[in-house]
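Asks: Here is the input, now give the coordinates:
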Amino acid sequence: MKLHPDVQFEPQLKPNAWEQLKQFTDARIALGRAGGSLPTRPALAFQLAHAEAKDAVLKKLDIALLEQQLSALQHKMLHVQSDAADKDVYLKRPDLGRELSEESRLQLKQYAQQHPAAYDVLIVAGDGLSARAIEDNAPYFIQQFYTVCHEQNWSVAPLVIAVGSRVALGDEIASILRAKMLVMLIGERPGLSSPDSMGIYYTWQAQKGCHDAMRNCISNVRPAGLPVQVAIQRLVALMRKSCALGVSGVHLKDEHEMESIENQPLRPKKLF
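Replies: This next block holds a predicted model:
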């Protein structure tokens, strides 16, 4: 004996009235329905997005690829490793991702002793929670940002590529290399529509023990998010104001007017 009658749904696909709004967002809206279920196409798209997000988190940073893409800059590069020896440890122990390994700390100190000059700017590119974000976005960002640094007459420290990194890992690196301004590029936690999102964290006079209130963050830097040119405009405006005030973080507000990028060249598909 059945307590409830069977519900029969029509088998054909039923479109959603909000379909026209999908052109304005990557959010999963207006998916339609087939009977009482999700249509096959959006169901498979969701599974693909979930797999891409997991792959972004678990993927190892391809240092050789980064070196190849950045070789045209002819700029010194250093490689460091956090205390998180592998991806499994990195995900389970966030604290270890904020600490340099002893070998990397010694390497940086030796380099600093051999090159005692101080720097205005240090760029650290760390894999974070999406190595893909760094591989896809960091080379083009660094190329464009170096040009701006030279225009501002800022001296730039060797580029540091960090594996197993959290945001705070850059603080000790900047302190050892005596850099006034730290620009930390890191792969952000992937969303189901953004496995390639890169974050930029800026800190004035960074040193070990800095807390998040001392940093400025520019998030979602990627082709489908915040364009590189806009991110650089915002970052440089913050850095110039930081130099004048000697602060960063909650005491430094982004109040500049955004310049138009409509007439600037599009980002090339192949960087170098």
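
Asks: okay, CA-based contacts and neighbour counts for the rest of this
Replies: Fine.

Asks: got a list of what His79 touches?
Replies: 104, 160-163 (Cα atoms under 8 Å, 6 or more residues apart in numbering).

Asks: Now, these that are in helices?
Replies: Ser104 (DSSP state H).

Asks: residues in contact with Lys109?
Replies: 176-177 are the contacts of Lys109 under Cα under 8 Å, 6+ apart.

Asks: Check the secondary structure at it for me.
Replies: Following DSSP: H, G, I helix; E, B strand; the rest coil, we place Lys109 in the helix state.

Asks: That one and Trp204: what is the separation?
Replies: 20 Å (Cα to Cα, to the nearest Å).

Asks: Another for comparison:
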Amino acid sequence: MTNETDPWDALRRFTAARIALGRAGSSLPTAPLLAFELAHAQARDAVHQPLDTAALAEAIRAAGFDTLDVRSAAPDRDHYLRRPDLGRTLDEASGARLADHAAAMNDAPELVFVAADGLSAFAAQRHAAPLLRSVRAKLEAWNVGPVVIATQARVALGDPIGERLRAKIVVVMIGERPGLSSPDSLGLYVTYAPRAGRSDAERNCISNVRPEGLDYDAAAFRLMWLLNEARRLKLTGVGLKDHSGALPPGTDGRMLEA
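Replies: Below is the predicted model of the structure:
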């Protein structure tokens, strides 16, 4: 009996996709079947796992940022999943807390980060603080407000948060819908002049932030490029095209001179 090299083995190294799994009769072999069931369970857990806000706040403060806690109008996970509209609205107590904080600030912040559970608390728990550590050194020229930790949150919850804090730009770091190979993917949504009623066409998105996808340093570079351009052009969304990938290393997110 001869041992033959499977030509698919070399290709599997370049993708997390499930390719060339083989078969046992009319089904999958046991190992890939169990791996699929594990990935499916991890994706479901990512949706339902609550965010440990205390641990996340501690990690973010260790990265050098102040924090505030808020929640959406969705009273629990069941309502959050069935009523996306509630996840886009602050509950009354959170709105009042943000208004009180804004009144106590001497200057309105240029930039506010929101760390939100979204559809994967795993993503915010694992990646929000490391990303903030990567981007912190690039923010010397920015007036940055507290990082707002939001639960039962949709992307658009960043709009009333930024509006209450009178921020010029809000960055929502939120857990993306989990997939069968990425239950902990973090998305970054950048909105200039946030206010309730903004549409998704008025945001820029950086997706798949995690060590196995877009790593923290690369995400921080791309984010700073968008932030600097948003501040210069006074807009985000379809009017702001992300050309950061065309810039050479060492530009630190600044627009090259023409």
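
Asks: hmm, back to that, for Lys253 of structure 1, state which of the contacts of His79 of structure 1 is nearest.
Replies: Distances from Lys253 of structure 1 to the contacts of His79 of structure 1, taken as Cα to Cα, are shortest for Val160 (27.1 Å).

Asks: these two touch, right, that closest one and Leu70?
Replies: No - contact criterion Cα atoms under 8 Å: Val160 of structure 1 and Leu70 do not qualify, at 12.0 Å.

Asks: And the most centrally placed residue in structure 1, how far from Gln205 of structure 1?
Replies: Of all residues in structure 1, the one closest to the mean position by Cα atoms, centre = their mean is Met198, 1.9 Å from it. Distance of Met198 of structure 1 to Gln205 of structure 1, given as Cα to Cα: 22 Å.

Asks: Kindly report the same for Trp154 of structure 1.
Replies: Separation of Trp154 of structure 1 from Gln205 of structure 1 (Cα to Cα) stands at 15 Å.

Asks: between the two, who's got more neighbours?
Replies: In terms of neighbours (other Cα atoms under 10 Å), Gln205 is the more surrounded of Trp154 of structure 1 and Gln205; the figures are 19 against 14.

Asks: now for that one: what does it line up with in structure 2?
Replies: Using TM-score structural alignment as the criterion, the counterpart of Gln205 of structure 1 in structure 2 is Ala193.

Asks: Spatially nearest residue to its match, not counting backbone neighbours?
Replies: Distances taken as Cα to Cα, 6 or more residues apart in numbering place Lys168 nearest to Ala193 of structure 2, at 4.9 Å, with adjacent residues excluded.

Asks: go on, Ala20 of structure 2?
Replies: According to Cα to Cα, 6+ apart, the nearest residue to Ala20 of structure 2 is Trp8 (6.6 Å).

Asks: Equivalent analysis for Pro15 of structure 1, please.
Replies: Gly32 (4.6 Å).

Asks: Need the counterpart of the one you found in structure 2.
Replies: Match for Gly32 of structure 1 (TM-score structural alignment): Gly22.

Asks: how about that match, secondary structure?
Replies: coil.

Asks: Equivalent analysis for Ala125 of structure 1, please.
Replies: strand.

Asks: buried stuff in stretch 138-157 of structure 1?
Replies: Neighbour counts over stretch 138-157 of structure 1 (16 or more other Cα atoms under 10 Å) mark 138-143, 145-146, 156-157 as buried.

Asks: Then stretch 84-94 of structure 1?
Replies: For stretch 84-94 of structure 1, burial by neighbour count (16+ other Cα under 10 Å) applies to 84, 87, 90-91.

Asks: what stretch of structure 2 does that stretch fall on?
Replies: The aligned range for stretch 84-94 of structure 1 is 74-84, by TM-score structural alignment.

Asks: chain center to that stretch, what's the gap?
Replies: 19 Å (Cα atoms, centre = their mean, to the nearest Å).

Asks: what's the answer for stretch 90-98 of structure 2, then?
Replies: 22 Å.

Asks: what do you get for stretch 185-201 of structure 1?
Replies: The answer for stretch 185-201 of structure 1 is 5 Å, by Cα atoms, centre = their mean.
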